[in-house]
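# A structural model of the following input is requested.
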Amino acid sequence: MSTGRKDINSIPRYEISRRGAFGSHKRAGAVGRDMDMTRRPRRLRRDGVRGLVSETTLNASDLIAPVFVDATTEARVPIESMPGHERVPVSEAVARVEEVLATGVEAVIVFGVPESKDERGSRAWAEDGVVQEAVRRITAETDAYVITDVCLCEYTEHGHCGVLASDARENWEERRSDPGVAGGARTGGGLTVKNDETLDLLARTAVSHVEAGADMVAPSSMADGQVGALRAALDEAGHENVPVMAYAVKYESAFYGPFRDAADGAPAFGDRRHYQMDPANGREAMRMAERDAAEGADVLMVKPALPYLDVVADVRREFDHPVAAYNVSGEYAMLKAAGEKGWLDATESAYESVLSIKRAGADLIITYFAEDIARSLP
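The predicted structure follows:
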């Protein structure tokens, strides 16, 4: 029975002819048999032909640039943990998007930092909210394709992605201080976000974004049923032609740190382990993507990208939906930091990283390198 493995004795050996001062001689391979050198892969790695046979091509139209709009400032604020990026006031939102468009990148995803926060995140769906105001201006004055992130973490006082149970903080503090509870502070106090109550608020937020002019909405709270809730609300409001890009596979990742600085959305207590996915799980990713596809998702996203290229490839293989991948803030920050130290070429490593995301199967790539890469493309 064949095992699918090659018998080492069946692998051709080679003989190399040499001519020296004492005449020609042959240096035999392991068993002295001639190797068939008909196939020489290096033929196609030379300049001129190398590009012709390249299997993956990265274009500016593949990229989506994140834009942070901050209602608490009247001037641009550099994001310390993400060199080269800023939070911009609403008055500068159009100018910021025009900078993106000038590089050839055609799409942006907008995140908002509100002027005030409350327990339920009510500024997320306010008609005069920061994202709503920014989107109105951007869509009125530019041709950018505008996607909005739909979540509550930037808008709630507690920094979680939905409605909290009334005793969530108390339970978390109690569990954290209990030496008998496995995981200690990492337990997050159990299920702190009330899933079904959160769905209504996410739906209201999505509708408000679309009515302000958003071209696509992207629910990221990881609430069960979020795609179906948004799809139903959008259809009921007459926005049946607006697509939903689902954060279908969103892991609870250490690579999100700089983003939480940028969007002012870190949890005030606990963590997001009870609603974001376990990094150990791959099969669960397929179930999540299948669920969101069934609920009406038009695009399926994997986040983060680089540590989960296997998952990007699996989603690409199993579903015929467009696949997005989010090259997140931590992935950006570590390459930038290494580049600043002179340990690697930040431009080349950024291009290689994002190219690998496309090679794995992503059709759309959200990346903080979008402008840098677009400028470097021929």
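# C-alpha from now on. contacts and neighbour counts both.
Noted.
# any idea whether residue 266 is helix, strand or coil?
coil (DSSP: H, G, I helix; E, B strand; the rest coil).
# correct me, but it touches residue 272?
No: using Cα atoms under 8 Å, residue 266 is not in contact with residue 272; the gap is 9.9 Å.
# spatially speaking, which residue is in the middle of the chain?
Centroid-nearest residue in the chain: residue 326, 1.0 Å away (criterion: Cα atoms, centre = their mean).
# tell me the strands in the stretch 201-350 of the chain, going along the chain?
216-219, 245-250, 299-303, 323-327 (DSSP state E, counting those that start in this stretch).
# Quick check: which of the ones you listed is nearest to residue 345?
strand 323-327 (17.8 Å; Cα to Cα).
# Where do the strands of the stretch 1-150 of the chain begin and end?
For the stretch 1-150 of the chain, the strands defined by DSSP E, counting those that start in this stretch occupy 15-20, 23-28, 63-70, 77-78, 86-88, 107-113, 145-150.
# The third one - contacts with which helices or strands?
In this case it means strand 63-70. strand 86-88, helix 93-102, strand 107-113, helix 130-141, strand 364-367, helix 370-376 (3 or more Cα pairs under 8 Å, 6 or more residues apart in numbering; DSSP states H and E).
# Could you do the fourth one as well?
Secondary-structure packing of strand 77-78 (3+ Cα pairs under 8 Å, 6+ apart): strand 86-88.
# how far does the strand it packs on sit from the chain's center?
Counting by Cα atoms, centre = their mean, to the nearest Å, strand 86-88 is centred 19 Å from the centre of its parent chain.
# To compare with the earlier structure, here is another sequence to fold:
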Amino acid sequence: MLSRPRRNRSSAAVRNLVRETELNAGHLVQPIFLLPDPNARLPVRSLPGTFRMGIEEVLREIEQCREVGIHSFMMFPAVPQEHKDKTGTYATADENFYLHAARAIKDRFPEVCLISDAALDPYSTDGHDGVVIDGRIHNDETLKLLDAMAVAQAQSGFDIIGPSDMMDGRVGSIRRALDKEHLTETAIMSYTAKYASAFYGPFRDALDSAPRQLADVPSDKKTYQMDPANVREALREADLDAAEGADYLMVKPALNYLDIIYRLHEAHPLPIAAYHVSGECAMLLAAAERGWLDYEQAASEALLSIRRAGADVIITYFAKDFARWNQARPF
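Got it, this is the predicted structure:
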């Protein structure tokens, strides 16, 4: 008997019946870049359509996102140079605008999910995710700082802590620190497989967080972020993070690492998050601006591919736009 798969593609209604992968606003997280000036709104030139904002603008942005179905946000601080030092002491300071902003967001929108960034690089004069001692990124000294940072963030209202540093043992260390302070309901979204990628440029522009070119200090993050050539290493990292108490396992970047998303999804029952990073989004936006791609169709397809690979959660700069499109025309 001749098989005709096209019968299941004959109309939009039929295609909806057999669609294997669903993507909606509930799967998406909108990143937010926070500035200390409450009313600031500055464009990120290398990522069109994205802004660095003060808390008043952030509150308006969250309101707009909620109207189209986005209820989860990952916030990153753009810390002025005068607040940076070798050990990132401003990360836990009482006057830290990032912690104050989290409280303001949760006071105004208690129902939203707020995800933190727990790493040293926004606060460090060296631009690294760990403490630099004698030209080396010191793992265990960094853990102490991450513990304090995570506790301060959880106490400020963050629902999920996002350790993005790739230090060994940080998930277990943070979990113990949170539990010690009775913050047992605060989850951890571990950056499990964070690769030393070329696609982070616009993000580092937005936060001024690139590693500094200094004598005796590494000028890249390859001693702690993963080699793009490696797969088995990601599985090992996932096993360790799961054993240490992670609630989510993240892969970053997403599009160039769909195989890693799939492998983690198949290997672990934990929810898999994928960060559709700034460079991946910027490439598509640049092509769309030149008329080479249709922005809505290409962005929707990119997000669907990440979801199809096995991501339960997708962090993307296209979240709000996709949610708008999805309201009018489900993908």
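# what's the TM-score here?
Scored against TM-score structural alignment, normalised by the length of structure 2, the superposed chains reach a TM-score of 0.94; 318 aligned residues with a Cα RMSD of 1.1 Å.
# Against residue 318 of structure 2, how distant is the counterpart of the residue nearest to the centre of structure 1 in structure 2?
Using TM-score structural alignment, the equivalent of residue 326 of structure 1 in structure 2 is residue 275. Residue 275 of structure 2 is 11 Å from residue 318 of structure 2, where distance means Cα to Cα, to the nearest Å.
# before we move on, what about residue 156 of structure 2?
To residue 318 of structure 2, residue 156 of structure 2 is 27 Å away according to Cα to Cα.
# of these two, who's got more company?
residue 318 (22 against 18; other Cα atoms under 10 Å).
# Can you find the partner of that one in structure 1?
By TM-score structural alignment, residue 318 of structure 2 lines up with residue 369.
# and that match, what is it in contact with?
Taking Cα atoms under 8 Å, 6 or more residues apart in numbering as the contact definition, residue 369 of structure 1 lies against 65, 332, 350.
# Whatever residue of structure 2 lines up with the last one: neighbouring residues, count only.
For residue 350 of structure 1, the aligned position in structure 2 is occupied by residue 299, per TM-score structural alignment. Taking other Cα under 10 Å as the neighbour definition, residue 299 of structure 2 ends up with a count of 20.
# Equivalent analysis for the one 5 residues further on, please.
Using other Cα under 10 Å, residue 304 of structure 2 has 18 neighbouring residues.
# Quick check: it vs residue 49 of structure 2, distance?
Look at residue 304 of structure 2 and residue 49 of structure 2: by Cα to Cα, they are 21 Å apart.
# Pretty sure the match of residue 350 of structure 1 sits against residue 284.
Yes: with contact defined as Cα under 8 Å, residue 299 of structure 2 reaches residue 284; the gap is 7.3 Å.
# quick one on the thing from earlier: redo the strands of the stretch 1-150 of structure 1 as JSON lines? Include distance to residue 98 of structure 1 and mean neighbour count.
Output for the strands of the stretch 1-150 of structure 1, formatted as JSON lines (distance: least, Cα to Cα, whole Å; neighbours: other Cα atoms under 10 Å):
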{"stretch": "strand 15-20", "distance to residue 98 of structure 1": "61", "mean neighbour count": "10"}
{"stretch": "strand 23-28", "distance to residue 98 of structure 1": "65", "mean neighbour count": "10"}
{"stretch": "strand 63-70", "distance to residue 98 of structure 1": "11", "mean neighbour count": "25"}
{"stretch": "strand 77-78", "distance to residue 98 of structure 1": "18", "mean neighbour count": "14"}
{"stretch": "strand 86-88", "distance to residue 98 of structure 1": "13", "mean neighbour count": "23"}
{"stretch": "strand 107-113", "distance to residue 98 of structure 1": "10", "mean neighbour count": "24"}
{"stretch": "strand 145-150", "distance to residue 98 of structure 1": "12", "mean neighbour count": "24"}
